[in-house]
Structures are given as C-alpha cells and as structure tokens.
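Visitor: test case, fold it:
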Amino acid sequence: MSWFIRFNKPYNVLPQFTDRANTDSPRSTLSDFIDLPGVYPAGRLDRDSEGLMLLTDDGRLQAQISDPKHKMAKTYWVQVEGIPDATALKALRDGVDLKDGMTRPAKARLIDEPENLWPRTPPIRVRQTVPDSWVELTIREGRNRQVRRMTAAVGHPTLRLIRSRIGDWSLDGLNPGQWDSLPVPAISATPSRKRDRRQRR
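Guide: Model prediction:
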C-alpha cells in the first residue's frame, strides 16, 4: 500500500524526520507527529513557517509535487507588517526583483484574518505603532524563503506564514500537528523531449 498524507506542520518544527545538526539538544521534527515508515516530504516548509505539507512513500509522486519544473501552485496566508497598497500588491503579482532574480508572476490579494486560525506559540511580535494585515499569496516556484523575501522587498516584512494549499490539496479540517491519509493521486506522464519538439514546430 502506498501512502499519501497531508500534515499541518506547527511552528518551530523541522520539516524532516531527524535533527542531525543538533544531536545534543534535538529540536522537534516530523517524527514527533508522524509514525509511518518510508514516507518523505514532497517539498519543504521552513521551521518558522506553518501549515500544509504533503508526504508520500512514492518517489515519483514526491518528485512531481516538489520539482519546480511542474510549477504546482502553492498558496500562503501571510501576516505582514503594515497594510500593502495597490502598488505593493501589483509588485507581488508582476514579479519582485530578488537577489537571485525576478520572481514569476503570482496572485496576491488582501484578506481578512483566516477563520478558525489557531494561536501561534510563541505569538508574533507586535509593534503598537505599526498595524498588520493578511495577504493571500499564490506562487508557482519554490526559492529559499521566497515568500518572506517577496513581502520584505515591497516594504511589508512577514510576521507569520501559513501554507494553506498545494495544488488541489488544502489545509481544511486539520489542526496543527494533525495528519490524515488521502487517496494516492495518479502521476501525470511527462512528455518526452522529442514530443515537445514536434509540438513547437
């Protein structure tokens, strides 16, 4: 039987099953929540980010979900400092010039605080003189700490980051630290290079 699961990763949990870098005082990892042999994350989620992770023991499925060439959409709820105006939102949509190049076009909109949102432990740092707001951001690439760098580049540093959706799969119904098993999706065939050349003629 193949496994395909979704997991709501809490804040401050490493997105891996072991903490090899800190053997004297191990940090919390996926193994504290998931006891299934042979499953691995399909993509990463930073230790200081929360939300949806997909895991499977199917190597081809793992590669299809995590490989940037498939451009699978990932949606985030982002709590930011300040309230982004139309110019900042347009910059996020059009592409932000980061140190490693321009980001691809994204979807970005202001939203209300998500319903039934769990408290973060520890809570975010709040500055009395600076308001905060929530942005829903959907990207189709996966650079290191990309969302945080994008919001900072348009003048609105990220305070809290929650991934709510990957492709067709969402966080709905999962509390932090919970996981459930899903039907294993079919794996799309990857066109051969020869077929791609014929299509371009």
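Visitor: from here on, contacts and neighbour counts on C-alpha atoms
Guide: Will do.
Visitor: tell me the buried residues in stretch 179-195?
Guide: Neighbour counts over stretch 179-195 (16 or more other C-alpha atoms under 10 Å) mark W179 as buried.
Visitor: on the three-state scheme, the residue nearest to A42 when sequence neighbours are not counted is what?
Guide: Spatially, and ignoring its direct neighbours in sequence, A42 is nearest to Q62 (4.6 Å; C-alpha to C-alpha, 6 or more residues apart in numbering). With DSSP: H, G, I helix; E, B strand; the rest coil as the basis, Q62 sits in helix.
Visitor: what of R195?
Guide: What three-state DSSP gives for R195 is helix.
Visitor: tell me who's in contact with it.
Guide: By C-alpha atoms under 8 Å, 6 or more residues apart in numbering, no residues touch R195.
Visitor: number of nearby residues for L110?
Guide: Per other C-alpha atoms under 10 Å, the neighbour tally for L110 reads 18.
Visitor: do E141 as well
Guide: By other C-alpha under 10 Å, neighbour count at E141 equals 20.
Visitor: hang on, it in a strand?
Guide: No. Counting by three-state DSSP, E141 is not part of a strand but coil.
Visitor: wait, it touches I65, no?
Guide: No. When contacts are counted by C-alpha atoms under 8 Å, E141 is not listed as touching I65 (11.3 Å).
Visitor: overlap of the contact sets of these two?
Guide: Common contacts of E141 and I65, defined by C-alpha under 8 Å, 6+ apart, comprise M72.
Visitor: quick check: R47 touching L14?
Guide: Yes. With contacts counted by C-alpha under 8 Å, R47 reaches L14, the gap being 4.8 Å.
Visitor: to compare against the first, here's the next sequence to fold:
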Amino acid sequence: MLLALNKPMNLLSQFTDEGQWQGLSGLGLPEKVYPAGRLDRDSEGLLLLTDDGKLQARISSPKFKMAKTYWVLVEGTPDAAALEALKLGVELKDGPTRRAEVAMIPEPEALWPRDPPVRIRKAPDTWLALTIREGRNRQVRRMTAAVGHPTLRLIRAQIGPWALDGLAPGEWREVDATPPEPRTPRRKTLRLKR
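Guide: Model prediction:
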C-alpha cells in the first residue's frame, strides 16, 4: 500500500506528537504505514507513506536518486547568476549539493492559504520550481539562502512519479505503489587494443 498525503504546515512527519507539535496520528491514516522520507515541520506538501519496507527504501534512500520537486517561495527575485548557482550546485557546510533543476514559475494554481500566512514584504517575492535528487537536512532552504534568497514557503509537489494532484492539506489517498524502475548507471566498456 502507498498513500499520498498533503502534509500541512506545523505537522510532524511522524505519528507521535512532540512537545507542542502534533504528529500524523490525527489524520485517520491506516495502521502500519510509515513515512517514506521526511518533510520538515515548517514545510508543506507531498509525504508518501507505505507499509512496504522495500518501497520505503526505494523512495527515501539517496542511492536511488529519486527526483523531488518543490515549489519554493523565496525572498526577492533571483538573478541569472543565482539560478545558475542552484542548477550547478551550491557549497553548503556539509559539502556541495548535486546539480538541480530550477525555474521561476508563477504562483502555483489552486494553492491553499498557509496557516500562519507568509509575512508580506515590500520587495517582491518569487516562486521557483526546484528539483533535487538528494535529501539533506533542510537542503532546499539552505540552498536558496546560500544564493541570497531565503525560503519563505516550501511545498513539496512531487516525488518521482507521485504528485500532490489536488490534495488539500491534511487529505490523503491511496496511489499506485508500482515503483519506478531504478536508474542503473551506464557503464562504459573499455576495449583494449591488441
């Protein structure tokens, strides 16, 4: 079984509550499903849950390089150099990030209001679609900050072939659990001259 959940802001990606923060237990999810990966408390969007350990590993393990696409509201308007830096990888305290895909986008359609709302600023803010294939702690936020455009709102829109597709915050549905074929690296065959 594989479930797609639109995790609301300020909800933990675990079933148990922690301090003032609630976990997933109040959403009426089936028993014996567990998150395949994490989404920070202050981030929103797609969280996959499964009862299949192998599928959970395939989705969450960095070795499979499954693409994760985020809608990111950043402070200000990134210039071409900032976008290129995000694409090529930025240097973080724990080393450089891998290449990413990034584009400026209009505000995503059917976007729900955030609770609490994003504070309005004098300078215009910009939406980006950012796709990464790794999953370090708070990576997207650290990447945008490294190029001078802190993240104001972060929504995961897609993981591999699975997308939010109209789920409202707190809603979930069962999705096709057929995992995508793992990407196998191409190996070059060296031929020795005789």
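Visitor: ok, R47 and L14 of structure 1, which is more surrounded?
Guide: L14 (21 against 16).
Visitor: ok, now which ones touch the aligned residue in structure 2 for the more buried one?
Guide: Residue pairing (TM-score structural alignment): L14 of structure 1 is matched to L12 of structure 2. By C-alpha under 8 Å, 6+ apart, the residues touching L12 of structure 2 are W21, Q22, G23, L24, L39, D40, R41.
Visitor: excluding covalently adjacent residues, which one is nearest to the fourth one?
Guide: In space, not counting the residues next to it along the chain, L24 of structure 2 is nearest to F15; the distance is 4.5 Å by C-alpha to C-alpha, 6+ apart.
Visitor: wait, is K69 of structure 1 part of a helix?
Guide: Yes. K69 of structure 1 forms part of a helix when assessed by three-state DSSP.
Visitor: what's the distance between the aligned partner of the residue nearest to A42 of structure 1 in structure 2 and V90 of structure 2?
Guide: Counting by TM-score structural alignment, Q62 of structure 1 corresponds to Q56 in structure 2. Look at Q56 of structure 2 and V90 of structure 2: by C-alpha to C-alpha, to the nearest Å, they are 28 Å apart.
Visitor: try R133 of structure 2
Guide: 14 Å.
Visitor: between those two, which contacts overlap?
Guide: Common contacts of R133 of structure 2 and V90 (C-alpha under 8 Å, 6+ apart): R98.
Visitor: ok, the match of Q62 of structure 1 - contacts?
Guide: Counted by C-alpha under 8 Å, 6+ apart, Q56 of structure 2 has contacts P35, A36, G37, L49, T50.
Visitor: mind checking what the first one lines up with in structure 1?
Guide: Read that as P35 of structure 2. Using TM-score structural alignment, P35 of structure 2 pairs with P41 in structure 1.
Visitor: residues contacting the residue lying closest to that match once chain neighbours are set aside?
Guide: Nearest residue to P41 of structure 1 in three dimensions, chain neighbours excluded: L55, at 4.3 Å (C-alpha to C-alpha, 6+ apart). Taking C-alpha under 8 Å, 6+ apart as the contact definition, L55 of structure 1 lies against W3, F4, I5, R6, F7, V39, Y40, P41, A42, Q62.
Visitor: any idea which of these is closest to I124 of structure 1?
Guide: Using C-alpha to C-alpha, F7 comes nearest to I124 of structure 1 of those, at 22.3 Å.
Visitor: my guess is the closest one contacts L174. True?
Guide: Yes. The pair F7 of structure 1 / L174 is scored as a contact, 7.5 Å apart, by C-alpha under 8 Å.
Visitor: neighbour count for the two, which is higher?
Guide: Ranked by neighbour count (other C-alpha under 10 Å), F7 of structure 1 and L174 place F7 first, with 24 against 16.
Visitor: quick one, what contacts the residue nearest to L24 of structure 2?
Guide: Applying C-alpha under 8 Å, 6+ apart to F15 of structure 2 gives the contacts G23, L24, S25.
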